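*Asks:* any chance you can model this:
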Amino acid sequence: MNVLTEKQIRASFLNASRREASQAVLPDLDTVPWDRLDHLGWRDRRSPLSAYVVVELDGVPAGVLLRASPAPASGRRRSAMCSWCRDLASVGATLYVARRGGSAGRAGNTIGTLICEDFSCSRNVRRPPTSAESGNGIEAIADQVVAERIAGLRERSVQFVRDVAATC
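*Replies:* The predicted structure follows:
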């Protein structure tokens, strides 16, 4: 992912008002490992149910304001597979819902998906493949498995943002 500035991130939101975009609490951009990211995702420190994700859509940053599902009363979440990285991450996946862009969003239309709770998808797809995934572990096959995972993550995350931007 290309390095983004605060101004680029705030201007990228497709489903947030100017006020929501200006009040977003951004991560420390100087510590972001840009070269190992397929999307930038983070939870808002001030509002634990608010989250944000930014992907590159046709070479331009496109951001989405998300709402996380609240923790169940029991405090225990069910295990779920992330629909972006398709990994059963140790942190688990949670349902994130985004208001659609434009008039559809103003009418209350939303779209949701399961994403790693801490947005660790980029790290998950880069982990070494298991023997079940790559056979006897030939390095070229392992590299191909990781490359396919990265491509899938990018495709699914970008498609979600496209779906948010699409008006009904």
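*Asks:* when you work out contacts or count neighbours from here on, use the C-alpha atoms and nothing else.
*Replies:* Will do.
*Asks:* and the closest residue in space to M81 that isn't next to it in sequence, which of the three is it?
*Replies:* Excluding the flanking residues, the one nearest M81 by CA to CA, 6 or more residues apart in numbering is L88, at 4.9 Å. With DSSP: H, G, I helix; E, B strand; the rest coil as the basis, L88 sits in coil.
*Asks:* now R127, what's its secondary structure?
*Replies:* Following three-state DSSP, the label given to R127 is coil.
*Asks:* could you also give me the structure for this second sequence? I'd like to compare it with the first:
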Amino acid sequence: MKPVTEREIRACFVNCTKGEAKRMVLPGDLAARPWEDLDFLGWQDPSAPHRAYLVAESGDGLVGVALRRATSGAKHPRSGMCALCLTTHTGDGVTLMTARKAGRGGQQGNSVGTYMCADLACSLYLRGKKQAGPGARPHESLTLEEKVERTVANLAAFLATVTGRPPGSVDG
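*Replies:* Next up is the predicted model:
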């Protein structure tokens, strides 16, 4: 992913108002992010742990999505798999992230969700730059490039459900 600015980030959100985008807390370390290793930018709002944000490149530029993290009712650690990068985590390392749909669907209260790495560090798990624990990344015969393509396709499919556009028009 190419580096993005605060202004670009705030302008690309498709499922929140301009006021909400203006008030969102952006990561303070944008300049220090490992952009060459990122397939998308994801972060959690430090002032509201139930809010998270994701920005991805698409054919039309950037697409930003405001997410809401589900609260876990589980009392015992369990494993879960991220639907984007297929990394397995124990405990609360994977969480259901929901996004209000863009446009009329979102105005009517419709949302979609998928299970994602709670820290949205899928790109770093794929590349081995961050470890999720023993067995979290099962051995695959796919190349890194193929794993990245799969993750980007999974993300594009999720973004397509949020935006209501065909998956081919929203790619990461």
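*Asks:* care to give me the TM-score?
*Replies:* Here the TM-score for the pair of chains, by TM-score structural alignment, normalised by the length of the first structure, is 0.85; 156 aligned residues with a CA RMSD of 2.0 Å.
*Asks:* tell me the contacts of the residue nearest to the spatial centre of the second structure?
*Replies:* Most central in the second structure under CA atoms, centre = their mean is L54, positioned 4.5 Å from the mean C-alpha point. Residues near L54 of the second structure by CA atoms under 8 Å, 6 or more residues apart in numbering: F40, L41, G42, W43, G64, V65, A66, L67, L120.
*Asks:* quick one: V3 of the first structure from V32 of the first structure, how far?
*Replies:* 9 Å (CA to CA, to the nearest Å).
*Asks:* where do the strands sit along the second structure?
*Replies:* Applying DSSP state E to the second structure gives strands spanning 41-44, 51-58, 61-69, 79-81, 88-90, 94-100, 111-117.
*Asks:* only the buried residues of the fourth one, if you could.
*Replies:* By neighbour count on 16 or more other CA atoms under 10 Å, the buried set for strand 79-81 of the second structure is G80, M81.
*Asks:* post-alignment, that strand versus the first structure, mean distance?
*Replies:* Mean deviation of strand 79-81 of the second structure relative to the first structure after superposition (mean CA distance after the TM-score superposition for the first structure): 0.8 Å.
*Asks:* give me the residues contacting that strand.
*Replies:* By CA under 8 Å, 6+ apart, the residues outside strand 79-81 of the second structure that reach it are T87, T88, H89, T90, G91, G93, V94, T95, Y115, M116, C117.
*Asks:* repeat that with 10 Å
*Replies:* Defining contact as CA atoms under 10 Å, 6 or more residues apart in numbering, one finds that strand 79-81 of the second structure is touched by 86-96, 115-117, 136-137.
*Asks:* F13 of the first structure contacts V54, correct?
*Replies:* Yes: the pair F13 of the first structure / V54 is scored as a contact, 7.9 Å apart, by CA atoms under 10 Å.
*Asks:* overlap in contacts, the two.
*Replies:* Each of P61, A62, G63, V64, L65 lies in contact with both F13 of the first structure and V54 under the rule CA under 10 Å, 6+ apart.
*Asks:* how near is the residue nearest to the centre of the second structure to R165 of the second structure?
*Replies:* Counting by CA to CA, the gap from L54 of the second structure to R165 of the second structure is 17 Å.
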